[in-house]
Each structure stands twice: as structure tokens, then as C-alpha cells.
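Student: got a sequence here, can you build the structure:
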Amino acid sequence: MELRIFTEPQQGASYDDLLRVARTAEDAGYGAFFRSDHYLKMGSVDGLPGPTDPWITFAGLARETRTIRLGTLMTAATFRYPGPLAISVAQVDQMSGGRVEFGLGAGWYEAEHTAYGLPFPPVRERFERYEEQLDIITGLWGTPLGETYSFQGKHYQLTDSPALPKPAQARIPVLIGGQGVKRTPALAAKHADEFNLPFVGIDFAVEQFARVDAACREIGRDPAEITRSAALVVAVGKDDAEVSRRADAIGREVDELRLNGLAGTPAEVVQRLGEWRERTGISRVYLQVLDLSDLDHVELVASEVAPQLRS
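Tutor: Next comes the predicted model:
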């Protein structure tokens, strides 16, 4: 099982904070550094110094890291037009030497749209736009050099686009996730290299992965082509006191984290991840690290948890 680091910068982080975590994760051997795409804090934190844009962040990290992969859970389709977004992501992929992974979601947090003057259509329209964006972005990247790309949809129209620039990778991995029981699995079957379930229980994950598998079979795709992953908040310590300190630092209760996330000693967390792997078939976990000043936490999981998952 591969472990990745997942951050929520809108809760309060500068670019330099993210760079420190990304470099620590890279040196510790994590597979990837991911971040959310939000423009407004959530909860009682002050959110200072304010939000950062993921693709500007990754442009910097692309040049200041060497090997770690970089990606979003999830870029919001409501924030950007698909053509310029395809250009930005492809450019960052070039800048990183082919280390980008692209998670795209429909967008859900209305308050951040209101705060920054962004349209927030009803859910049906948001999902329609999301579907079209996936078609357009992957279509632009996949158009052979020298050919053009056109698209006529309900919300977006492209005519004779040169479909440039191209990513460094032959195919940027596309991540899709979510709890929708019909359209989301169908969209994953069509586009996803990875299907991610953030902050859900094991029972629901089993059911949702089964829906994605069924949607794949409906279109003649092998479900095994889609990597299964989960995102879980983490609070690991060498002893109960350290676990409690880390839970307190992020405003969570240890017992609640044991139930809904990953909390405990390394041995306890390994056991919990083993249960996830056995029941759901996941091969990748995104560890939601909320205290970005606690680099020892990142290193502890890498040294005490990750080796046991590889054995």
C-alpha cells in the first residue's frame, strides 16, 4: 500500500509552509504530495495568510522538488474554464518532468464562490459542466500533434483548438471521486485512472467501489485498470499522549479519529489500514495532514507505518 500526503492549505498555509511539507514528504519516501483546491477556510480557524492556488503552488513545487508526484484532491470545475486549465496543468507537468496527477471535481462549497465572485450553478448544471470539462481536458491532451480539437457541448464550445501544450507524460493520471451512486461511477468508468473516496466509512467504500466496477463492466472496461484509494485524516503518535496531542492540535477527539480516520500508535494504524485493504482492495491512501508545522508527524508515519505496509 502506498501512502501519500494530502494537505488543506485554505485552513492556513503559505507557499513556504507547503514547500517544507512537500520536501519533507519527498525525503521521507512518500509517493506524492497532494493538496485541496479551495479559496475559503472552513471551521473556526483564521485561515491566515489566506488561500493559495494549487496550480501556481505546483508550478513552484515542480522546480523545487525532484521526484515526488504532485496532484489535487480535487480541482474544482467551477473555478476555471477547461481550456486554460488544460494549459496550466500540462505546463506544470512539463515543469515537473512528468510528475502531475489531475483530480477534478464538480465543486461544492458555495460560500467560497460567493466570497470571490464565482458563479455557483445548481447541482445538475455543475455536474454537466464537470462532465464536459473532463471530456475537453482529456481531449485536448490526447489530440495528436499537428491536429486540432473541437467540442460542441451544452456549456462549452471549442473550435479548431491547436490543443497545445502537451503534457510531459503520455497520459496524466486522472482522479475522480465522490459518493454519487449513478453518474459518478459512470464518469469514473469513462475517465478515471484512479477512484478516490475521501472521509467515508469502510462499508460505504465497499459499496461504492462495487458500483464503479459495475459501471466499468457496462462499457467493456476492466475494473482492475482503476486504482482504488481513500483519503483519511491522520493522527499518529509513539504513545497515547502523543496521539492525543496531535488530535488536540487539529481540534479532533481521539476516539472519533479512531472511528473515522487513522489515529493511534503505528501498530494500531497499520492494523486499521490492513482492514481497509482487505475489505476494499485499496492500494493507496492519502493521509490528510492538518497540522503543517508538525513535520515530525510526517516523518514518524514514513518510518514506522509505511515499511510495514510494504512487507
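Student: please make it C-alpha for all contacts and neighbour counts, starting now.
Tutor: OK.
Student: buried ones in the helix of greatest length in the chain?
Tutor: Across the chain, the helix with the greatest residue count (assigned by DSSP state H) is helix 123-142. For helix 123-142, burial by neighbour count (16 or more other Cα atoms under 10 Å) applies to 126-127, 129-142.
Student: one more to put side by side:
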Amino acid sequence: MDLRIFTEPQQGATYDDVLAVARATEDLGFDAFFRSDHYLTMGGDGLPGPTDAWTTLAGLARETSRIRLGTLVSSATFRYPGVLAIQVAQVDQMSGGRVELGLGAGWFAAEHAAYGIPFPAKRFGILTEQLEIVTGLWGTPVGETFDHAGEHYTLTDSPALPKPEQRSPLDPSRAGVPVIVGGGGPTRTPALAARFAAEYNQAFPEVASVPGRIAHVRAACVEAGRDPETLVQSVALVLCVGRDEAELARRASAIGREVPELRANGVAGTPDEAVERLTWLAAQGVERVYLQVLDLADLEHLQLVAEQVAPHLPGA
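Tutor: Here you go, the predicted structure:
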């Protein structure tokens, strides 16, 4: 099972704060460092203010050497798809081919209002076209052009440059980066994942719902004529682990959460409890877990998981 560290810098973090967590992620042996793509805090003052996701990842691309890097998830409302394709391809080149793109429809209306970003009521069609365009631009052979005429975007005679360093997981003959699609809907989102994604992510689900959602997206793959085994199954869950109850309570308090709630639907409790939760997820078909780290200053938390949880997981 891959363990990835996932952060929420909009809650209040500088680039240097994020860099410290990314370096710890790499040094401690985790698979990847991911961050949210948000511009407004969801509680508290958010000082010193947000950092842009792809600007941050560009910096981390040059200051790390092994870990995968990406967003969980970028909002389709934030960037034109042509611009996003250029940004992601460039950061992939800067990292030597270590970037992944999580892309979603966007949901946080307040951050759009705060920064003057349009927030259409209907966004699923926008997301679908963005996935078509971004993957289409990357996959267009060098020397050919890309065109798209849709309801939301029109591209004419695009040179479809630059190309990512990586090859598309869905078609290794073409350039591309792994795309992550996630959501809880039973029909439309699984269909999008089956069509475009290398990975399907469940973000903070009730743990009991995980097997059913996996079944939905696997069925969508079959309906689309795709082998379900080619789609990585992942979940994102909040992390809160302590050596004893006092340390656990301290970490829960630091992120403003209650221990019983974290134990119910997070990777939380003692190291043994965390191993039990992750082992159960693996048995349901989950191959990758994003551990949401909310206290970016608590690097000892990551060390505890690396030393007392990760070595005891399936396939470790």
C-alpha cells in the first residue's frame, strides 16, 4: 500500500512550511506529497494567506528528488484548461516526471467570491471538457495540432506544447501524467474516472461506504470496456496517531477535532489501530491512502507513522 502525505496549506502556511513537510515526506520514505488547491481558509484566520498550488509544486519539483507531487484536487474553475495543461507539463519536466494531476469540479463558493473567480452553478460539463482538453493536448503527437469545439471551451490549431516528461498511463505511446478523478457520486464521476483517470479517489468517505464506491467505479470501467484492474483505488483520510491516549488527544486538539470522530472515519488512534484501519482498507481493494496532515509543524507525527505504522502494512 502506498502512503501519501496530503496537506491543506490554505489553512495557514508559508512555502517554507510546506517545503519542510515535503522534505520530511521524502526523508521518511513516504510515496508522495500532495496538497489541496484552495485560496481561502475553512476556519481560522488563514495567516499568512494561501499559496498557489502549482507555483508551490514547481518549487518542490526542484527541491525534492524522489517523491511524487500533485494536487488533490485542482478546481476546474480556477484555470483555463490550456493554461493548466502547460503548467502541469512544465512542473512535470521540472520534477523529472514525478507529477500527478487531481482535477475536480470545484465546490467552495466562498473562495471564488473572495478572489473574483466565476463559480457557475453547473460545473460537471466544465470538468468533463477540461479532462478532454488537458489529456488531448498532452497526447497530441509533436508536429500535429489539437482542436476542440465544446460548450465551454474552443481551441483552434493548438500546437499542444509543451509535453510532460511522463507517458500516459492509459496510452504509453502518448505523453501524459497520471490523472486522479474523485467524488462520491454513483454514476457520473465513476464514468469520468473510467474514461480519463489513472486513479479514482474517495475523499474523506465514511469508511463503511468505501467498498460500495469501489464497486461502482469498477462497474463503470467494465461498462466503458476498460479493465478495472488498471484503475488505482485510493482514499484520503485525516491522520491523527499517538503513542498513547494523551498524545492522541493532544494531536486531535491541535487540529480542532474530537478523538471518537477521528477514530470512526480516519486513520487515527494508536499505531496498532492505524495499522488495523489501513490493513482493512487494503482488503477492500484500496491500494493508496492519502494521509491528511493538518498540523504542518508536527513533523514528529510523520516520523511516528513512518516508524510504527508503515512497516506493518501489507506489502511493506
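Student: could I get the TM-score for this pair?
Tutor: Remark: TM-score between the superposed chains equals 0.97 [TM-score structural alignment, normalised by the length of the first structure]; 307 aligned residues with a Cα RMSD of 0.8 Å.
Student: quick one on the thing from earlier: any idea which helix or strand comes after the longest helix of the first structure?
Tutor: Using DSSP states H and E, the helix or strand that directly follows helix 123-142 of the first structure along the chain is strand 149-152.
Student: what range in the second structure matches that next one?
Tutor: Here strand 149-152 of the first structure aligns to the second structure at residues 146-149, judged by TM-score structural alignment.
Student: how about the matching stretch: buried residues?
Tutor: The neighbour-count criterion (16+ other Cα under 10 Å) identifies Phe146, Asp147, His148 as the buried residues of stretch 146-149 of the second structure.
Student: with stretch 8-18 of the second structure instead?
Tutor: By neighbour count, and taking 16+ other Cα under 10 Å as the criterion, the buried residues in stretch 8-18 of the second structure are Glu8, Pro9, Gln10, Gln11, Gly12, Ala13, Tyr15, Val18.
Student: what's next to it, contact-wise?
Tutor: Contacts to stretch 8-18 of the second structure, defined as Cα atoms under 8 Å, 6 or more residues apart in numbering, come from residues 35-36, 38-51, 56, 292-294, 296-297.
Student: and the residues you listed, which are buried?
Tutor: Burial by neighbour count, 16+ other Cα under 10 Å: within those this picks out 35-36, 38-41, 46, 49-51, 56, 292-294, 296.
Student: how about these, which pair is most distant?
Tutor: The most widely separated members of those are Gly49 and Gln292, with 19.4 Å between them, by Cα to Cα.
Student: and the closest residue to Gly142 of the first structure other than its chain neighbours, which of the three is it?
Tutor: By the measure of Cα to Cα, 6 or more residues apart in numbering, the closest residue to Gly142 of the first structure outside its immediate chain neighbours is Arg171, 7.7 Å from it. When classified by DSSP: H, G, I helix; E, B strand; the rest coil, Arg171 of the first structure comes out as coil.
Student: gap between Arg171 of the first structure and Val123 of the first structure?
Tutor: According to Cα to Cα, to the nearest Å, Arg171 of the first structure and Val123 of the first structure sit 29 Å apart.
Student: same question for Glu253 of the first structure.
Tutor: To Val123 of the first structure, Glu253 of the first structure is 33 Å away according to Cα to Cα.
Student: go on, Pro162 of the first structure?
Tutor: Note on Pro162 of the first structure: its distance to Val123 of the first structure, by Cα to Cα, is 32 Å.
Student: again, but for Lys154 of the first structure
Tutor: Distance, Lys154 of the first structure to Val123 of the first structure, using Cα to Cα: 15 Å.
Student: and Arg69 of the first structure, by the same measure?
Tutor: Using Cα to Cα, one obtains 31 Å as the distance from Arg69 of the first structure to Val123 of the first structure.
Student: quickly find the element holding Gly102 of the second structure.
Tutor: With DSSP H and E as the criterion, the answer for Gly102 of the second structure is strand 99-104.
Student: rewinding a little: would you mind getting the average deviation of the match of strand 149-152 of the first structure from the first structure?
Tutor: For stretch 146-149 of the second structure, the mean distance from the matching residues in the first structure following superposition reads 0.5 Å, by mean Cα distance after the TM-score superposition for the first structure.
Student: what's that stretch in contact with?
Tutor: By Cα under 8 Å, 6+ apart, the list of residues contacting stretch 146-149 of the second structure from outside reads Ile133, Gly136, Leu137, Thr140, Thr154, Leu155, Thr156, Asp157, Ser158, Pro159, Ala160.
Student: what secondary structure does the last one sit in?
Tutor: Going by three-state DSSP, the secondary structure assigned to Ala160 of the second structure is coil.
Student: that one -> the first structure?
Tutor: With TM-score structural alignment as the matching criterion, the partner of Ala160 of the second structure in the first structure is Ala163.
Student: and its match, how many neighbours does it have?
Tutor: In terms of burial, Ala163 of the first structure registers 23 neighbours under the definition other Cα atoms under 10 Å.
Student: now swap in the one 3 residues further on and tell me
Tutor: Residues lying near Lys166 of the first structure (other Cα under 10 Å) number 21.
Student: surely it and Trp141 touch.
Tutor: Yes - because the distance of 5.8 Å satisfies Cα atoms under 8 Å, Lys166 of the first structure is recorded as touching Trp141.
Student: find residues that contact each of the two.
Tutor: Any residue near both Lys166 of the first structure and Trp141 by Cα under 8 Å, 6+ apart counts here, and that gives Ala90.
Student: re the thing from before, distance between the longest helix of the first structure and the chain's centre?
Tutor: If you compare the mean C-alpha spot of helix 123-142 of the first structure with that of the full chain, they lie 17 Å apart, counting by Cα atoms, centre = their mean, to the nearest Å.
Student: residues contacting that helix, please?
Tutor: For helix 123-142 of the first structure, contacts defined as Cα under 8 Å, 6+ apart pick out 77-78, 81-83, 85-86, 90, 104-107, 120, 149, 151, 153, 155-156, 163-167, 171, 187, 191.
Student: ok, of the buried ones among the contacts of stretch 8-18 of the second structure, which one's closest to Glu307 of the second structure?
Tutor: The nearest member of those to Glu307 of the second structure, counting by Cα to Cα, is Val293 at 16.4 Å.
Student: my guess is that closest one contacts Leu239. True?
Tutor: Yes - between Val293 of the second structure and Leu239 there is a contact under Cα under 8 Å: 5.9 Å.
Student: what is the equivalent residue in the second structure for Glu242 of the first structure?
Tutor: Residue correspondence, TM-score structural alignment: Glu242 of the first structure in this structure matches Glu247 in the second structure.
Student: how far away is that match from Val217 of the second structure?
Tutor: Glu247 of the second structure sits 38 Å away from Val217 of the second structure, going by Cα to Cα.
Student: Val293 of the second structure now?
Tutor: 27 Å.
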